[in-house]
Structure formats: C-alpha cells, structure tokens
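Q: Just to be clear, the model below is a prediction. Sequence and coordinates:
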Amino acid sequence: MQTLPRDATLVGRIWTPEVQGPSVVTLRDGVVWDITSCEAPLVRDICEMDDPAGYVRAAAGRRVAALDALLAAKVGDLSVPHLLAPCDLHAIKACGVTFAGSMVERVIEERAGGDPARAEEIRRRVGAAIGNSLRNIRPGSPEAMAAKAALQAEGLWSQYLEVGIGPDAEVFSKAQVLSAVGHGADIGLHPVSRWNNPEPEVVLAVSSKGRIVGATLGNDVNLRDVEGRSALLLAKAKDNNASCAIGPFLRLFDADFGLDDVRRAELTLRVEGPDGFVLDGTSSMSQISRDPADLVSQTIGRHHQYPDGLMLFLGTLFAPTQDRDEPGGGFTHKIGDKVIISAPGLGALCNSVNLSTQCPEWTFGIRALMANLARRGLL
C-alpha cells in the first residue's frame, strides 16, 4: 500500500474475531490499534465530535497487529482480523458528472444506448461539437445557461449536461448503510453487464451537521451499459452486492490536512488484468467543475438531514476509452482484474473484480451491528 504520512490522523474499522464484530481502529507508527470504547463504539460517533482528530490521537487502545499483517489477511475470513470499510452508520451518497471529461463520456453512453461498439463514432462526433469548451464554465452561471441554449439548438442537449453545467448537482444513493466493502475485498459487477469500469474518487466524511471531517478513497463501480440504456436504471447500475469500495482508512482533517488538500488531490488508477492487460489512469481534483463544499451543501442541509452523517463520493475525471479486446470495443472489466486506486496522503485502495453474485453476501446489517455492540456492553 502507498505509504501514508506518519503524522496522518487515521481512523478505520476491522473485523475482530474475538467479538465476531467490527472494531474502530487507528494507525500509529505502522501498528493498528483498537480504540473502540463506550464513548465511541462507531466511526460515526467520532465523526460527530467537535474534534475527531484530537480524540483519535489521544484515544487509549490495544495493539492489534502490524499494518502489513492486517493487509495480508484474507478479507471475509471471520476467523482472522481484516480491514473493513472505514464507515458504519453513515449514508453512502455519490455525486455524478462533476468533471467535464466524464460528462462528455456520459453523453456518449446515453447516445450509444449502452452499446460500446457505437460509442467510438459518437465520441468523435460529440467531442467535435463539445470538446473542452465546457471545462471552465461554472455550473449554473449565465455562461452555462448560454451554452445550454446553444447545445439545445444543435440537438446535443442531454440529461448529463443538465447536471454537469446546470444549477443542480447529481446526487444519488450509491449503497446501503454498512454495505460498502473495504481494502482487499472483491468488488462486484452485476452479471447482466457487459460494459463497465472502475471510478476512482475521493470520498468525504460529513457529520450530521454538514461539517466535512475527513476524506478517503472510493471505487464507485459503474455499469456503463446499464446506465447508458436509461438514467432510470441508475440504481441498478450503481447499487449491487459489493459494488461500492471505500478505504483503506479515513484521514481525519487536522492542522496538517484539510479540504484544500482534497481540492488538490491527484488520484491514480491501475487495472491489472488476468489476461496481462494493464490500464493506467488519473483523476485530478483540480479539474472538478463543482467545489466539494458546494456538493456537500447540495446534499445535506435544511432540505435533507442525515442524523448519522454521510460518506460522499465526489465524482471522477476518469472515463476509460482504451480498447481491451478489439478495436472500437473500449474498456470493460474482466473477472479477476486487480484495481488499485491511490493518492498521496490517502494511501491505496486495492480490490479484485468479481460478479456480485459470486462476492460474499452482505449479511451484517444495522440490526446485527446493534446486537453485537449490545452484547459487548458498548451501547
């Protein structure tokens, strides 16, 4: 895993075999410490504090294992400690079409109707008409509305352009509470999909008061053919068993790391296929069309509350067009692909691709969590 700064304030979750449930952990000098307590049995509780980073730095705990040993543990084996997604009761939300590059690709998906063979021709035609002319337009501005009118006159308007340059951001529910998988787990593709890809993103941790308290990495696995057939299939394209990965740890904001660092974050992605195929990509947060703080305010406020806070995917610049199998066929996953998403200061999130129907079933929900914490005397 890409080395995290020694002074980073990190919080995460692991599976603890002795209690057959999750524990809250932090990382100190390469060693993972269990800091679960009655005061903060959940990561959610830490995110709600006035000073989450200060609490984690001062929290007493017990040594679990060296980080390397934990990373090498088999995820899903309930007899050994292993990493979980670093969020628990948070709602898991995501923003789409927040980068000009991916916005154009979403228009192409829609025009292609989920057919990758048609995408290349449409990519050339739509790209010639739109290009990068929308990159520096502020969504909702008079300039954006003028561009909208011009595109409509050319018959090129799309629902994706509406959320890309219009006043309202696209915010959707990515996954259910507690359903995200963590570092080292399989990520799932719905078996109906034949055109899909990873989406490397920064994920913000937001308290119930709307305060941004930290950041981590996420893979907003996307079924391009399913969403491309109809925007009404977004839930089917996005929310499936193991289709959301978050981790490895949540880096809490403190004097050394904050929202400005997120705004400057450079994400890299690498896909290593069992067929020898390698795909490299990047996503630069400096090119985002909507500021992260604006995306948070459009998600939580007087119009919508989240009593246990939320995790918010910020979208991605990455939209792969590299051919994998045949010319014009574009990129799609194969079972067994290894996906590595990394960024300085946030580490690396690594997962392997499988079918959602072959990934371990999600069975540990809110009722199971509450019962487990109660048995441990933490509620």
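A: Structure received.
Q: Could you use CA atoms for every contact and neighbour count after this?
A: Fine.
Q: So which residues of the stretch 151-300 of the chain form helices?
A: 159-165, 224-229, 234-238, 259-263, 292-299 (DSSP state H, counting those that start in this stretch).
Q: how about these, which one is nearest V107?
A: Judged by Cα to Cα, the one of the helices of the stretch 151-300 of the chain that comes nearest to V107 is helix 159-165, at 6.0 Å.
Q: who are the neighbours of that closest one, in terms of helices and strands?
A: If contacts are counted by 3 or more Cα pairs under 8 Å, 6 or more residues apart in numbering; DSSP states H and E, helix 159-165 sits against helix 100-112, helix 142-153.
Q: of all those, which gets the most neighbours per residue?
A: helix 100-112 (a mean of 23; mean count of other Cα atoms under 10 Å).
Q: Which SSE is immediately downstream of that helix?
A: helix 116-130 (DSSP states H and E).
Q: Centroid-nearest residue for this structure?
A: Nearest to the geometric centre of the chain sits G218, at 2.7 Å (Cα atoms, centre = their mean).
Q: From the structure, what's the count of residues near the residue nearest to that one when sequence neighbours are not counted?
A: For G218, ignoring the flanking residues on the chain, the nearest one in space by Cα to Cα, 6 or more residues apart in numbering is I246 at 4.3 Å. A count of nearby residues for I246, using other Cα atoms under 10 Å, gives 27.
Q: is it true that the residue nearest to the centre of the chain touches F313?
A: Yes - using Cα atoms under 8 Å, G218 makes contact with F313 at a distance of 7.1 Å.
Q: Structure two is appended below for comparative analysis:
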Amino acid sequence: MPGENSLLAVNLTDCLPADWREGLFIGRVLTAAGPSPILVDKGIAYDMSQVAPTVAQLAEKLPLAAASGEELGPLDTLALPLLSPVDLQCVKACGVTFALSAIERVIEERARGDASAAAEIRGRLEERVGGSIRAVVPGSAEAAALKAALIEDGLWSQYLEVAIGPDAEVFTKSPVLSTVGLGAEIGIRSDSTWNNPEPEVVLLVNAAGSAIGATLGNDVNLRDFEGRSALLLGKAKDNNASCSLGPLVRLFDEDFTIDDVRNAELELTIDGPEGYRLEGHSSMNQISRDPLELVRQTLSEHQYPDGFTLFLGTLFAPVQDRDEPGRGFTHKVGDVVAISTPRLGKLVNTVVTSKDAAPWSFGLTALFTNLAARGLLKETA
C-alpha cells in the first residue's frame, strides 16, 4: 500500500501555499480503503474517487465541481496522509536547462565523478565560458558560434550541447506510481559518494498536451555516477524513492498562471544530522528554455494518454564544502531537505539510502486490484 514509506513528522499547514484557501489544487491521500484523488477548492478538501478514481482521470475531467466529491473538511485539519499528487502520469524530466547547471555537468564530466577535482575545474571553466554561455538563446546563431569556439578550445561537452543546442534534454525520471510525497523518505544509492537534491518546479500536463498546473519536486541526482559517464544517467536518476513531488498540484486559473512558474523563486534548505545547514536558491526566470517549449519538445514525437509530469530543471548547484575542503557538498543519511516557494508550498523529505527506504511494492497491478475491490472502475471514461 502506498504510504508505507516512513513519514517525517511535518506540520501540513506549514507546508501549504501562502494562499491555499484561494487556489484550486489536486492531489492524493491515503484512506483506509486505499489511495484516493482529492480536489481542494477554497481550502476544503474533497475525495473525488467516486467521480475519478485516479488523478490522471481527474485531470481529464477538469473543470469539475468539487461538490461532486465527498467533503473531507478543511485542508489544514486533514487527518489523512498526503501521497505524491500524481499516479498514472509518466514522470519526465529536463536536464541542463540553466547555464550554471550546464557548467556543473561539464565539471562532473571532466572530474570523472571525483568531487576533489571539481574545484579547480570549476574555476577554469567559469573563466572561459561562464559569462558567454548565459548570454545566448539555445538553438540560436549566437549559440552555434559559441559552440564552435568551445570546440576550437577543446572545451565542448555533451552537456553544453543540450544547454545551448536546439534540442533539450528530456528523460524519464522514474516509473509510474514510484514517486513519493510530502514527509516521505527520499533515497540515494548506497554506493554513491557525491550527490545532491535538485529543487524544481514540475508541470502537470494532461493527455491533450496542455500544462494544467504545477507542483514542487526533488529530482535527486548522483553526481559521481553521471559524472563518470552520461550513459549512467538511469542509475544516477532512477532508484528506489529517488523522486519526490508535492505537496499538491496547483491548477492554473486566472490568479495562478504559467507566468507564476516562469517567475518562481525556489528556496532550499538542508539540515544535516550533525548540525550542518545548507541554504540554496533557484530562480526560474534564469531558465534557458521556456517551460512551454520544454513541454513542446517532450511532446514532439510522443503521446502520453495518461498525461505526464515534467521537471523543469534547476539552477541550484551546491559547491559549499561539507566535510573536507574542496570536496563540496554531498548528502548524509538523515538530511532533511525542504524545497519551497510561496504559491506552491513546501516539500519536505528525509534522506536515506535507496536500499533502506521502504520497498516500492504498490504498482499498477496493485492499484487496479484495489480500485476494482472498491468498485471504482465502472464508468471511468
């Protein structure tokens, strides 16, 4: 059953958007019967499982009157645990969508996964490309000229190709139903020695290809694995409990639009078990490709009949030393990671190894077995 993943004690009210009583949200809760989609309207939560048994189906029925569901009461007094707010949607992600992120990927590649070599490489690369790479539009003539100059200098990288070339990096982050939500443990591989959180805004896109809302996400990254080879991206990104979303998806309306995503300011804090604290920031207005352009490229030659979520990338690249000078940041078991922005709320998770996180056992077969037992599969179209 979803929700078996150990939960950090979090105050739900502290994690809700500043104006949660005004927006329209969808998500999932764990009821005694099983997972149920909810709609939150004017601060009141409604169980929508009798109307749409999955969030993917609920997204296709919007706009939908909340009163057609079963009232659960005010969101801030909700007694049911929140799950990841998506279910059947494919979980997609974009990489290297910020210039600084591109430089960090080059550093990983040049360091071959060795954190101790990163500081010297970082300084050398930023001296050569730090300013110019921020000034070009991906796919433009100026970008092509910069690419030619970097190749001539022997500084070209596959990461710079997706940063300033015509094609965005879009990959599948994790399997359907494998994401975790607010308060859950989030996993890093037990054999990783250089890793970090990636605080991101995540779009929810429906089956028709329209972005209908946004939430927060942590696209956990293993810098040592990807740094050794980009072909290890799957091992770097897709591990047990390695993807968190939440607390809820805020739906776009007259008061919350894609422009709020474009201008979102994300804050990140990491509180370690030894008293260490790291604070980070990511400004979406510095993204190199527009969020809707990333949606377009994801859809260019693919369909998603159950919709998809799309991580938009991050500006955050931690370089603050944690232990040894020059080794930068890496997670420790017990780190509490909090990602926040006023209009989407706060996503909080505790770091464990993927081996020690609760095994993912509630997949598609289990979900549909549960929905059938609850009599929720009739008239689902």
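A: Now that the structure is in, tell me what you want to look at. No experiment lies behind these values; they were computed from the predicted model shown.
Q: now what about the TM-score between them?
A: The TM-score (TM-score structural alignment, normalised by the length of structure 1) is 0.93; 362 aligned residues with a Cα RMSD of 1.4 Å.
Q: who wins for proximity to K148 of structure 1 among the helices of the stretch 151-300 of structure 1?
A: The nearest among the helices of the stretch 151-300 of structure 1, by Cα to Cα, is helix 159-165 at 7.9 Å.
Q: The closest one vs structure 2, average distance?
A: Compared with structure 2 after the fit, helix 159-165 of structure 1 shows a mean deviation of 0.3 Å (mean Cα distance after the TM-score superposition for structure 1).
Q: Quick one: residues contacting F252 of structure 2.
A: L24, I212, G213, A214, I258 (Cα atoms under 8 Å, 6 or more residues apart in numbering).
Q: any idea which of these has the most stuff around it?
A: Within the contacts of F252 of structure 2, neighbour counts (other Cα under 10 Å) peak at A214, which reaches 28 neighbours.
Q: What's the match for that residue in structure 1?
A: With TM-score structural alignment as the criterion, A214 of structure 2 lines up with A215 in structure 1.
Q: list the contacts for that match?
A: V202, V203, L204, A205, L250, R251, L252, F253, V262, L346.
Q: and with 10 Å instead?
A: 10, 202-206, 247, 249-253, 257-259, 261-262, 311-313, 345-346 (Cα atoms under 10 Å, 6 or more residues apart in numbering).
Q: Give me the buried entries from those residues.
A: Among those, those scoring as buried are 10, 202-206, 247, 249-253, 257-259, 262, 311-313, 345-346 (criterion: 16 or more other Cα atoms under 10 Å).
Q: Out of those, list just those in strands.
A: 10, 202-206, 247, 249-252, 311-313 (DSSP state E).
Q: Touching, K147 of structure 2 and S157? I think so.
A: Yes - between K147 of structure 2 and S157 there is a contact under Cα atoms under 10 Å: 9.3 Å.
Q: give me every residue that touches L88 of structure 2.
A: 54-57, 175-178, 305-309, 363-364, 367.
Q: nope, E22 of structure 2 is what I meant
A: E22 of structure 2 neighbours (Cα under 10 Å, 6+ apart): V40, D41, K42, G43, D255.
Q: To which residue of structure 1 is the first one aligned?
A: If I follow you right, that is V40 of structure 2. For V40 of structure 2, the residue aligned by TM-score structural alignment is L27.
Q: quick one: which of the helices of the stretch 151-300 of structure 1 is nearest G54 of structure 1?
A: Using Cα to Cα, the helices of the stretch 151-300 of structure 1 put helix 259-263 closest to G54 of structure 1, at 17.2 Å.
Q: how close does G130 of structure 2 get to K147 of structure 2?
A: 13 Å (Cα to Cα, to the nearest Å).
Q: Who's the closest spatial neighbour of R374 of structure 2, skipping the chain neighbours?
A: Closest to R374 of structure 2 by Cα to Cα, 6+ apart is A33, at 7.4 Å.
Q: On the three-state scheme, the one you found is what?
A: coil (DSSP: H, G, I helix; E, B strand; the rest coil).
Q: Surely it is in contact with G375?
A: No - in this structure, A33 of structure 2 is not within contact of G375 by Cα under 10 Å, at 11.1 Å.
Q: Can you tell me what V351 of structure 2 aligns to in structure 1?
A: Using TM-score structural alignment, V351 of structure 2 lines up with V353 in structure 1.
Q: Mind giving me the packing neighbours of the helix or strand hosting that match?
A: Per DSSP H and E: V353 of structure 1 is located in strand 347-355. For strand 347-355 of structure 1, the packing partners by 3 or more Cα pairs under 10 Å, 6 or more residues apart in numbering; DSSP states H and E come out as strand 186-189, strand 212-220, strand 244-252, strand 266-272, strand 338-343.
Q: Can you name every helix or strand that the first one contacts?
A: In other words, strand 186-189 of structure 1. strand 244-252, strand 338-343, strand 347-355.
Q: what sits up against it?
A: Here strand 186-189 of structure 1 has contacts from 75-76, 180-181, 195-198, 219-223, 237-245, 333-339, 350-360, using Cα under 10 Å, 6+ apart.
Q: hang on, the earlier thing: surely the match of V351 of structure 2 is in contact with H333?
A: Yes - the pair V353 of structure 1 / H333 is scored as a contact, 7.6 Å apart, by Cα under 10 Å.
Q: of those two, who's got more company?
A: V353 (24 against 21).
Q: circling back to that earlier point, can you put the helices and strands packed on strand 186-189 of structure 1 in JSON lines and add distance to F277 of structure 1?
A: Shown next, in JSON lines, are these (distance: least, Cα to Cα, whole Å):
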{"stretch": "strand 244-252", "distance to F277 of structure 1": "22"}
{"stretch": "strand 338-343", "distance to F277 of structure 1": "11"}
{"stretch": "strand 347-355", "distance to F277 of structure 1": "14"}
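Q: Tell me which of those strands approaches R290 of structure 1 most closely.
A: strand 338-343 (20.0 Å).
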